[in-house]
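In: my questions concern the predicted model and sequence given below.
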Amino acid sequence: MDDLQQRPMYTTPPLAPLPTIPTHPPGIVTTPAPGSTPFPATSLPPLHPPGVTVADDSFMAEADGAQDTTAPAPKSPVRNVLVRRANEEPAAEYEASEESRKAKERQEQAIQQIMLNRRAKALAVPTNDAIVRSRLRSLDQPITLFGEREMERRERLRALMAQLDANGELDRFLASTHAFGAALAEDIAAKEEERMEEVQTAPFFTEGPPALLQTRIDIMKYSLSRAASRIMRMKQKRENPDEDEDAELDYVLERMSNISMNCSQIGDDRPLSSCAFSPDGDILATSGWSGVTKLWAVDTMERTITLRGHTERVTSVVFSPTNKNLATASADRTAILWGLDGSCLKKFEGHLDRLARLAFHPSGAYLGTASFDKTWRLWDVNTGIELLLQEGHSRSVYGIAFQCDGSLVATGGLDALARVWDLRTGRSILALEGHVKPVLGLDFSPNGYHLATGGEDHTCRVWDLRKRRTLYMIPAHNSLVSQVKYEPFEGYVLATASFDNTCKIWSARDFKPMKTLVGHEGKVMGIDMTGDGQLVASVSYDRTIKIWGDKS
């Protein structure tokens, strides 16, 4: 014990700091690796924004016995990262569950829609539009929506009934509907169908002026004599051994296949709409959108007379068969009869909409006009009175043509229908159905029983009135056929004009193409042929007149 007290006491010297050993040779500056961040020399900033409370780190302090638990332990960056991750994990789980809930809702909605579609397909929905409207009204739904058609309205009712079926209310709705609404709707629909059938099938008559009866008698007498003369002439020609119809036809076809452009002339400041040769072939009349009609000398193509009288564009011009006057139709809803000296003889007023085409009766005593008011009218040329107002087309009437005997008249409408009327009785004797688009041009063959029609469906149809059907369908052009014209003397050839900028000549025997007249730079609006078939005239949207003929 004494020895221990006599021994000197030693104290532990303080630890000296370890020398710093450089990790790289002197003069070399370290560069952090690409994409890495060097550890900062200063203390790291707090990982949580001010005011955010983090979990207590006392459990870490208890594990470390060297620290005082009474003082707050310094926040370690590693522990802060762990705390932050612990706090973020519940939020990530919450976000995932929210997305899953939305996806589940979408899936349930899709399944419900599929089930509704299956129910809708199995439902019996009425096809009568009146019943469909009645049931929509009983559901407090609008009976029709803007631009909605019958099929779309029926599908809307189907969807509503499927929804009622899903809610278990369909049986009650059908019971109430059948009790009152369906019976009423069916009764209304039946009456409507009966009324429509009666309108469609029952002919109706319109009272005409007293002069109409005498007109029908005069037309009957005129047509009977003309028909007898035509039949006698055809019979004699067939029985005469000196007559070789095939040789004559071959000659005409050969001549027409050799025609070319003789001249081209600017006809107006605006597009031209129609042209017509006089019966003797010396004068050519043209009409245009400028509202004037011009007469030209065929030999020199010099303008002789300008006819002014319409306030709108002139849509058609035609010469009288007697070669005494001509008539024009206009968009101002009037037609005017002109003298060859340029004087205005008569003005025909009465149509409620613009005129499209007009034609003279073969006797020259009557004038027919076709209008966009869905009617065609017959006028007395001498008195200027309206003899007949004829309905029959469901849409605008565009074309009109008289048969060579004078007993029949044909009209073509934008309803894709051509009708043949008997002027002696006033009845529609034939409805020619075949065009799928509006009928724009018509012309009778000189043989009296063939009718050519041109339409917006790019075709020309030749009808045999004796068989009451299409004789031949010509796929004529690449665009609508604006006008058709038979050669007036024998009808050996047929000419067509089209909006594809061309005219074509066809054989009336087998309807083969003989010649394509190319030269216009715009839509060909009208075409005509001289009485002997020597010349063809065409007018176009490009404002030009072109004369075609055989130069040999």
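Out: Great, that's in hand.
In: make it CA atoms for all contacts and neighbour counts henceforth
Out: Noted.
In: next helix or strand past whatever helix or strand residue 248 lives in?
Out: In the assignment (DSSP states H and E), residue 248 maps to helix 245-257. Per DSSP H and E, the first helix or strand lying C-terminal to helix 245-257 is strand 260-266.
In: report all helices and strands that that next one contacts.
Out: If contacts are counted by 3 or more C-alpha pairs under 8 Å, 6 or more residues apart in numbering; DSSP states H and E, strand 260-266 sits against strand 544-549.
In: second structure for comparison follows:
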Amino acid sequence: MDPLALDEPVSEEKTEKEVASLWDHEALSQIPVKVLRGHTDCVSSCKFCFGDTRLLTGSHDKTAIFWDVETGAQLMVLKGGHSAAIAGCCLVPEKNRVITSSWDKNVNAWDLETGKILWTVAQGGLLMSCSVSGDGKYVASASDMENALYINCADTGQRLHYMQGHHKSTVMSCQFDAQSQHLASVSADRSIKLWDLCSHKTTLTINSAHKNVISSCCFTRNGHYLCTASWDQTLHLWDVQTGSYRKKGGIQLSKGHDGSISSCAFSNDASVLVSGAYDRTLTLWDMKGLCKTLVLKGHLDWVTDVDISADKNWVVSSSKDSTVRMWNIEQSEYIPAVIETRRAQGMGFQILKCEECGKSFSVSRLENTSLITKCVFCRLKAPDRYLPAPPCL
């Protein structure tokens, strides 16, 4: 069966209302959805901003739109600045500026108050994505020409760094961590690199276990974990802070999609991961149990990007079907299908063997197992080794 096919055939003569009704038979149709229409071509990027009261989207129709989340109204349309598809867009924190990267090889900075372009920089090569550092100082863009990364000043557009041949194949995505210390990049060569903003060097290279192009990546807010999404239909979690993956590899999340995964995003507290794919679905993952909890269906074409609000009540997705959808997942844990999924998949624990008594015990898969080698009973026998020493008198 074609994984991109709808559950039921859709004839061209059906109205939009009839098409939407195709999903009524889904157990998860209890999820309220807002559909935002305004773009006329594939919507390539979507991001919550301004405390989740606004939404920023970029499209192959060469425009970016600023939306009001509550009403769904278009507050501003940024147009006339690109001659080809916009591949990525993001907001410069606290500066009312929008950055757009395009297949026309240019990066633009827009003033949200006037809608005018503040600066334009030609980078060379099709630009696949862009990212702004958490402190608002830097703009990074990934190019397919010479497999390069560019870093520019967010205020002036001045080029600060150019990493030629950073990967062996097209750089698909780049992402700053929230601390503005590292820039992660992923590539069609299936590798992951972390570039250090202080030393101006590549400090980490991971030749991943992904079996196809790595399309996207995202950091947890504390910078501890990096998630990579791939066309091999899997997501991998990498502990980039301790490097524990060096022994066992990354933690794999699979069986969440039937098509290539295009995008991923963590919630602020890293308890939820959302992914979007070319099978037209979104999947929500519980990070404590490392299990799939919810699948959202409704888009009529590829899902290109996803994001999740800070309060974890809303998930937004952009699609090749030219729409943006906002999914209210606030009450999702009470849906019978979700409860059953959690029960069936368990809470994602791994079984270890105690090095002292030899008995088996369980820990979360996200725990650093190099620090936990004994069961709780053996640890309680020798508490001094696991508790901090008392202060000196």
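Out: Received it, and whenever you're ready, just let me know what you need. Computed from a prediction, not measured in an experiment: that's the story for all the values here.
In: where does the TM-score land?
Out: The TM-score (TM-score structural alignment, normalised by the length of structure 2) is 0.62; 258 aligned residues with a C-alpha RMSD of 2.4 Å.
In: and the gap between the aligned partner of residue 127 of structure 2 in structure 1 and residue 421 of structure 1?
Out: Using TM-score structural alignment, the partner of residue 127 of structure 2 in structure 1 is residue 397. Here residue 397 of structure 1 is placed at a distance of 14 Å from residue 421 of structure 1 (C-alpha to C-alpha, to the nearest Å).
In: Three-state assignment for residue 60 of structure 1, please.
Out: helix (DSSP: H, G, I helix; E, B strand; the rest coil).
In: swap that for residue 341 of structure 2, sorry
Out: Assignment for residue 341 of structure 2 (three-state DSSP): helix.
In: residue 347 of structure 2 now?
Out: Assignment for residue 347 of structure 2 (three-state DSSP): coil.
In: distance check, it against residue 97 of structure 2.
Out: Distance, residue 347 of structure 2 to residue 97 of structure 2, by C-alpha to C-alpha: 41 Å.
In: who's more crowded, those two?
Out: Each of residue 347 of structure 2 and residue 97 has its neighbours counted (other C-alpha atoms under 10 Å); residue 97 has more, 23 against 16.
In: from residue 104 of structure 2, how far out is the residue lying closest to that one once chain neighbours are set aside?
Out: Of all residues not flanking residue 97 of structure 2 in the chain, residue 111 sits nearest, at 5.0 Å (C-alpha to C-alpha, 6 or more residues apart in numbering). Distance of residue 111 of structure 2 to residue 104 of structure 2, computed by C-alpha to C-alpha: 20 Å.
In: so between those two, which is more surrounded?
Out: Neighbour comparison, residue 111 of structure 2 and residue 104: the larger count goes to residue 104, with 19 against 16 (by other C-alpha under 10 Å).
In: which residues are in contact with the counterpart of the more buried one in structure 1?
Out: In structure 1, residue 104 of structure 2 lines up with residue 373, judged by TM-score structural alignment. Residue 373 of structure 1 makes contact with 351-354, 396-397 under the criterion C-alpha atoms under 8 Å, 6 or more residues apart in numbering.
In: neighbours of residue 273 of structure 1, how many?
Out: 24.
In: map it across to structure 2 for me.
Out: By TM-score structural alignment, residue 273 of structure 1 lines up with nothing in structure 2.
In: residue 273 of structure 1 belongs to a helix, doesn't it?
Out: No - counting by three-state DSSP, residue 273 of structure 1 falls outside a helix, being strand.
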